[in-house]
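Participant: Generate coordinates for the sequence data below:
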Amino acid sequence: MRRDLVRSLRGARLSAPDRLTGTVLVAFSDAGVFRMRAVVVGSVAFQTYPALLGVGIPANLARTADLDIAQAHLIAVMVEDEITRTPKDLLKKVDSNIVGIPTPRWKACVSSATHSDPEPRSV
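Facilitator: Have a look, this model is predicted:
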């Protein structure tokens, strides 16, 4: 089904996520990250705008080589649920070449990650 969606997006000349981005989004979704009030922001979220606005955006302007996810912490705290796996664990499950980058303030907390192969992969 996911491949059909990507094929449809490309057929309509819209931007579609690369394979790694799609796989990470599915892993985070399966783990309940979005259930806990996290949202996709940044260039991956902006890929939805051309379809909503009926305009074209050149692919090289529509993407950076990252995936940004934000969370409304105060809302997430109020939800009586929890995620048992850390973002770092989820990323490692997707691809062992992904390396977490600790935040300067909290060394134990991974707030971003990088991949040894920075080139986006197509579906």
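Participant: Please make it C-alpha for all contacts and neighbour counts, starting now.
Facilitator: Fine.
Participant: just so I have it, where are all the helices in this structure?
Facilitator: Listed in chain order, the helices found in the chain under DSSP state H are 2-11, 19-31, 43-46, 49-53, 59-62, 73-78, 87-94.
Participant: how about CSV for those helices, with distance to Val110 and mean neighbour count added?
Facilitator: Supplementary listing: these in CSV, determined by distance: least, Cα to Cα, whole Å; neighbours: other Cα atoms under 10 Å:
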stretch, distance to Val110, mean neighbour count
helix 2-11, 28, 12
helix 19-31, 15, 17
helix 43-46, 20, 17
helix 49-53, 29, 12
helix 59-62, 26, 12
helix 73-78, 16, 12
helix 87-94, 7, 17
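Participant: this one as well, want them side by side:
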Amino acid sequence: MYQCFEHSYFSTLDINTTHSTCFVEGNIAGNCQILWSNYIKTRHRASVAIALLQEYWNQGIGTRLFKELIKIAENDKYITQIELGFIEGNTRARALYEKMGFRIVSANVNAFRLKDGTLRNEYIMIREIKR
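Facilitator: So this is what the prediction gives:
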């Protein structure tokens, strides 16, 4: 059984962020973050990230963490879109993101260089929040 707890909230004049950590039997299984700005030009955008240890894949934890991030965004009256990026070839992440309502909107060509020198694209996805 796993439990997800909101770990921390941080706010300054420019930025807000919330981190959540998921524990399984007292061990950290993964975490996630949502970050948004207070500036008028970008106030409608929130960025999310998630990390989950491989041993905890396929247990619904990633989905649960994402639902929490989406709920935070939906509860903020200014946020109208959630954004994220993933590395080309990460089909598991892409499947989760699409399941959660995200769609690819652009690519950053050769954005990542792997240890072996291989270059990979980064794909940018968004999920719009209808108000």
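Participant: TM-score, when you put one on top of the other?
Facilitator: The TM-score (TM-score structural alignment, normalised by the length of structure 1) is 0.31; 67 aligned residues with a Cα RMSD of 4.4 Å.
Participant: and of the helices of structure 1, who's closest to Pro102 of structure 1?
Facilitator: Go through these one by one with Cα to Cα and the one that ends up closest to Pro102 of structure 1 is helix 87-94, at 9.9 Å.
Participant: which helices and strands sit right next to that closest one?
Facilitator: The criterion is 3 or more Cα pairs under 8 Å, 6 or more residues apart in numbering; DSSP states H and E, and the helices and strands that helix 87-94 of structure 1 contacts are helix 19-31, strand 98-102.
Participant: For the ones you listed, give me JSON lines that also has distance to Arg10 of structure 1.
Facilitator: As requested, the helices and strands packed on helix 87-94 of structure 1 are exported to JSON lines (distance: least, Cα to Cα, whole Å):
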{"stretch": "helix 19-31", "distance to Arg10 of structure 1": "13"}
{"stretch": "strand 98-102", "distance to Arg10 of structure 1": "27"}
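Participant: Between those, which one is closest to Ala76 of structure 1.
Facilitator: helix 19-31 (14.4 Å).
Participant: Show me what that closest one is packed up against.
Facilitator: Identification of packing neighbours for helix 19-31 of structure 1 by 3+ Cα pairs under 8 Å, 6+ apart yields helix 87-94.
Participant: repeat that with 10 Å
Facilitator: Helices and strands touching helix 19-31 of structure 1, as assessed by 3 or more Cα pairs under 10 Å, 6 or more residues apart in numbering; DSSP states H and E, comprise helix 2-11, strand 38-41, helix 87-94.
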